[in-house]
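Visitor: Let's see this in three dimensions:
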Amino acid sequence: MLTAADPLPARPHRVLVAGVSGSGKTTLAGQLARILALPCTELDSLYHGPNWMPRTDFEDDVDQLTRAPGWVTEWQYRQVRRLLAGRADTLVWLDFPVCVSMARLIRRTVRRRLLAEELWNDNFEGPLWTIFTDRDHIIRWGWRTRHSLKALVPSLEGKFPGLHVVRLTSPAEVDAWRERLAAVVAEPAREAGS
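Guide: Modelled structure (predicted):
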């Protein structure tokens, strides 16, 4: 497993971002897609249909997405994790302290609700008070699954040869790693232009 200080063995082309709810998977996926000039797909947009109903084409859509030569997405949804890991070359794991991810999750949930942000397929965050009545409210879900990746991610490289896992343990490590990746990607372009 690589750290923020380790160089990547090759330029990533099929990238996953793993982390618990609120860790910043989607944000980092979008940033990496821009740096690497790759398409980015948010898995939640494929999974959730209207009224939060799971879409029946979800697994087929993920299969089609991952057949492309280059992409960036999140590593989530148990039913497609194996497929995603088997086709990715790089997985960036946001392994933050619980307080960081939960604070981000709470801020994001409150912001989305107060600003009435549309999420996917005409879905919106539910009322904030439902944290007390809905077992699967995103904040309760985030708390319940806060350690869910600790046992899963470390074993991935052994199960999927060719998959490079990068473990980042703080937002500062994410910033430094992302900036180094951008510099490495830009270097060949500068050399070609000289």
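Visitor: from here on, contacts and neighbour counts on C-alpha atoms
Guide: Fine.
Visitor: hey, which helix is longest across this structure?
Guide: Criterion DSSP state H: the longest helix present in the chain is helix 171-193.
Visitor: Report the buried residues of that one.
Guide: For helix 171-193, a neighbour-count test (16 or more other Cα atoms under 10 Å) marks E173, V174, W177, R178, L181, A182, V185 as buried.
Visitor: now the other sequence, so there's something to compare against:
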Amino acid sequence: MPADPPRRLRVVGNSGAGKTTLAREAARRLGVGHLELDAVFWAEHWTMRDVAEAHALLRDFLASPGARDGWVTDGNWNSRRGELLEDADAVVWLDYPRRVVMARVLRRTLRRGALREELWHGNRERLRNLLRREPDENIVLWSWTQHESYRERYAALASSGDVPVIRLRHPREARAWLESLEPGTPGRG
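Guide: This is a model prediction of the structure:
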């Protein structure tokens, strides 16, 4: 008899890799709740939410009926989430080549800026931020400068054996992994 499939997943990777898109679809296919960690940790006006308040939101989500049978979260936030998601069955790591991530984050940023898409709590990306030289204010620079850092962090996690890591190195691998999850039923990792 096969092992039980993962029902509590953390999707991680560089900004612009497609974490939220993959996490939403995985949650839909598994029939479990989804939580975007950016919506938890960012507050209005691009301010960081108080850690205690963010942790309360995370605990509320984990206790909600939608997350009772499992959950999928997306986002890194390792320094702020504490141990609240440590019981994940697996970590899905989007470890795409830098050129793929950069093309995606640039397209996404241009679309969001041009269409003034609301992200969380009234926050919107601004096209003028693409001219800023500080990675904390320019998501494209952030993605460029953090690429190796995330790669090192999640390679170390995979090597540690603390939690199974599903490493997806290209969008084709991500699509194949998603297709292995049967809609509405427990998936296979």
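Visitor: Need the TM-score from the superposition.
Guide: Aligned and superposed, the two chains score 0.83 in TM-score terms (TM-score structural alignment, normalised by the length of structure 2); 178 aligned residues with a Cα RMSD of 2.4 Å.
Visitor: Mind giving me the packing neighbours of the longest helix seen in structure 2?
Guide: Using DSSP H to define each element, structure 2 has its longest helix at helix 139-160. For helix 139-160 of structure 2, the packing partners by 3 or more Cα pairs under 8 Å, 6 or more residues apart in numbering; DSSP states H and E come out as helix 98-115.
Visitor: Please identify the buried residues of the longest helix of structure 2?
Guide: I139, V140, L141, W142, S143, W144, Q146, H147, Y150, R151, Y154, A158.
Visitor: Tell me which residues touch the fifth one, please.
Guide: For S143 of structure 2, the set of contacting residues under the criterion of Cα atoms under 8 Å, 6 or more residues apart in numbering consists of N14, S15, G16, V101, M102, V105.
Visitor: and if you look at L85 of structure 2?
Guide: Here L85 of structure 2 is in contact with R10 (Cα under 8 Å, 6+ apart).
Visitor: where's the residue positioned nearest the centre of structure 2 relative to P97 of structure 2, distance?
Guide: Nearest to the centroid of the C-alpha atoms of structure 2, with distances taken as Cα atoms, centre = their mean, sits D74, at 2.5 Å. For D74 of structure 2, the distance to P97 of structure 2 (Cα to Cα, to the nearest Å) stands at 19 Å.
Visitor: One more: G70 of structure 2?
Guide: Counting by Cα to Cα, the gap from G70 of structure 2 to P97 of structure 2 is 30 Å.
Visitor: neighbour-wise, which of those two wins?
Guide: Using other Cα atoms under 10 Å as the criterion, G70 of structure 2 and P97 rank with G70 on top: 21 against 13.
Visitor: what's near enough to touch the more buried one?
Guide: By Cα under 8 Å, 6+ apart, the residues touching G70 of structure 2 are R7, R8, V32, G33.
Visitor: Structure 2: which residue goes with E59 of structure 1?
Guide: Alignment note (TM-score structural alignment): E59 of structure 1 maps to H55 of structure 2.
Visitor: Count the neighbours of its match for me.
Guide: As a burial measure, H55 of structure 2 scores 19 neighbours (other Cα under 10 Å).
Visitor: my guess is it is in a strand, correct?
Guide: No: secondary structure of H55 of structure 2 (DSSP: H, G, I helix; E, B strand; the rest coil): helix, not part of a strand.
Visitor: Go ahead and confirm it touches R81.
Guide: Yes: at 6.9 Å, H55 of structure 2 and R81 qualify as touching, with contact defined as Cα atoms under 8 Å.
Visitor: so who does the match of E59 of structure 1 touch?
Guide: R81, L84.
Visitor: Please report how far it lies from E83 of structure 2.
Guide: Here H55 of structure 2 is placed at a distance of 10 Å from E83 of structure 2 (Cα to Cα).
Visitor: try L119 of structure 2
Guide: For L119 of structure 2 relative to E83 of structure 2 (Cα to Cα), the value is 26 Å.
Visitor: Repeat that for N14 of structure 2.
Guide: Look at N14 of structure 2 and E83 of structure 2: by Cα to Cα, they are 21 Å apart.
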